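[1] Sequence unavailable; structure follows:
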């Protein structure tokens, strides 16, 4: 296994397994096997809005000798209380495609358990999001994160996050305030600026401001690939899965689809080449190699 201190290694921290229903196509055992084959010291599970696969993932990873990092891609209310079902729009009328996800119902955030206590808090958050915050998706809010954020690592998230949505709408001050709020909730060492590059314009449009925000708030960078399937050749199968989700077919030009075929478990070399201008963003993924395995601390 490659040393977790090696600059040639990498840990995938944004991963959607088969438990991201009709969205993730990475089955747990093949995912773990691929990470082990790549010599990666750890791998995360961050399914959409749930932690249903946590035990299966933990067991498969520990049996294979690789560190499991249990997390979720959480849904958050757009600045409102979790019981509030008011849809929110932050932009002008012509910017609907860049506005809050779910027609104004939720944003996204990547959460990862750092410790066993953090993993238990993650389970509490997931349960309360479903019981108290469900509106199209199981939603958390700032109040819940403040109560149960201990032992968790959080990031600025994907293009559907609050920070990136604000940046895309040209609302830098609001994006900076949101990132500052989350840094205060999780702590300066536990909140990261997440950078992605799947060759998509929606990501590249905000990169300059995202890096500026990270510098101003002293947020460490962390590189991720929004993994939805294990191997590059699984892209077509994943597209078919999305058709099942949306009730369409592969022949439908208007079907819901990903605009790239880059959402697989890339090698450390691929990720480091992709983020060659920001090597610390890849180095920081290895920080998880020094942290305890949830369930064993």
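    Structure's in. What do you need? Predicted model, so just to flag it, every value in this text is computed and none were measured. Residues are numbered from 1 along each chain as shown.
[2] From here on, just use CA atoms for contacts and neighbour counts.
    Will do.
[3] Quick check: residue 193 vs residue 56, distance?
    Distance from residue 193 to residue 56, counting by C-alpha to C-alpha, to the nearest Å: 29 Å.
[4] tally of neighbours for residue 212?
    Applying other C-alpha atoms under 10 Å, we find 14 residues neighbouring residue 212.
[5] that older thread, more neighbours: residue 193 and residue 56, which one.
    residue 193 (23 against 11).
[6] which one is residue 178 nearest to, not counting chain neighbours?
    Nearest residue to residue 178 in three dimensions, chain neighbours excluded: residue 163, at 6.3 Å (C-alpha to C-alpha, 6 or more residues apart in numbering).
[7] what do you get for residue 174?
    Per C-alpha to C-alpha, 6+ apart, closest to residue 174 is residue 166, 6.5 Å.
[8] In terms of helices and strands, where is that neighbour?
    Element membership of residue 166 [criterion: DSSP states H and E] is helix 162-168.
[9] another structure for you, compare them:
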């Protein structure tokens, strides 16, 4: 969340400034006045202790990997409610904390990548979807069949999906394997419920994203034309701007439901690579 990132940056800068100020000036004045080098105020003592920890957390979280928890069923069957995942923060370039501005370009999303981002209509929250369309692609979704640049995807029927935990009740969904160019993966489709039909051409600087749970995902097919907050128009509202990317999801490190994992716990998902 933006507020957590802001607090982390502010605390890191504040404790670092206090520690440096004391190191360069205040400690010498105290020593000259009292003759004691270790006569530190409590604020300086705490700043010196916490600054290295906060700095390490900020660097790891901003530039290496950041943890997230999956809150919804939109990426089932590959990501479940209660999955804790790690997101690679440098796969698509290094970005500044808070404003997410890229300052070093490293790579670009590939078709099939599972990405975390802040959608244009909900910039305060992080979402997760799969990249379906790259800049310049023509995307069509009709009758639960995805078409990319005129090529209809092929599907292999794997059976009927059996939901687990809070996902129980999705047993009527069909479990299929979708042969997306560059990334074969599993998807869920309703047997009698078609959602989000349309055709789109991805503009430069944007991506088209969809959830793997095709009939239960608020993705690029359904994003609003205007901001829910102030009613202002959203340019290219069906698409994810490159500037709003947060990183690439790559690993599940825990799965549990409820506060402090008091709900169900699935050890089999620990260490699962996100495909």
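    That came through, no problem. Here the structure is a predicted model, which is why all the values come from computation and not from measurement.
[10] Report the TM-score for the pair.
    Once the chains are laid over each other, their TM-score by TM-score structural alignment, normalised by the length of the second structure reads 0.26; 123 aligned residues with a C-alpha RMSD of 6.3 Å.
[11] Show me the longest strand that occurs in the first structure.
    strand 67-76 (DSSP state E).
[12] no, scratch that, I was asking about the second structure
    Max-length strand for the second structure by DSSP E is strand 245-255.
[13] name the helices or strands packed onto that strand?
    strand 83-88, strand 114-117, strand 272-273 (3 or more C-alpha pairs under 8 Å, 6 or more residues apart in numbering; DSSP states H and E).
[14] Strand 245-255 and the longest one, what's the angle between them?
    In this structure, strand 83-88 of the second structure runs at an angle of 140 degrees to strand 245-255, with axes from the mean of the first three to the mean of the last three C-alpha atoms, to 10 degrees as the basis.
[15] Which elements pack onto whichever helix or strand comes after strand 83-88 of the second structure?
    For strand 83-88 of the second structure, the following helix or strand on the C-terminal side (DSSP H and E) is strand 94-95. Packed against strand 94-95 of the second structure by the contact rule (3+ C-alpha pairs under 8 Å, 6+ apart) you find strand 102-104.
[16] buried residues in the strand it packs on?
    Neighbour-count burial for strand 102-104 of the second structure, counted by 16 or more other C-alpha atoms under 10 Å, picks out residue 102.
[17] counting contacts, what elements does that strand pack onto?
    Helices and strands touching strand 102-104 of the second structure, as assessed by 3+ C-alpha pairs under 8 Å, 6+ apart, comprise strand 94-95.
[18] separation between the residue nearest to residue 174 of the first structure and residue 205 of the first structure?
    Distance from residue 166 of the first structure to residue 205 of the first structure, by C-alpha to C-alpha: 12 Å.
[19] The two - which one has more neighbours?
    Neighbours were counted for residue 166 of the first structure and for residue 205 using other C-alpha under 10 Å; residue 166 has more, 24 against 13.
[20] these two touch, right, the more buried one and residue 175?
    Yes - counting by C-alpha atoms under 8 Å, residue 166 of the first structure does reach residue 175; the two are 5.1 Å apart.
[21] which secondary structure element contains residue 110 of the first structure?
    Per DSSP H and E: residue 110 of the first structure is located in strand 107-113.
[22] Report the next helix or strand after that strand in sequence order.
    Following strand 107-113 of the first structure toward the C-terminus (DSSP H and E): helix 116-132.
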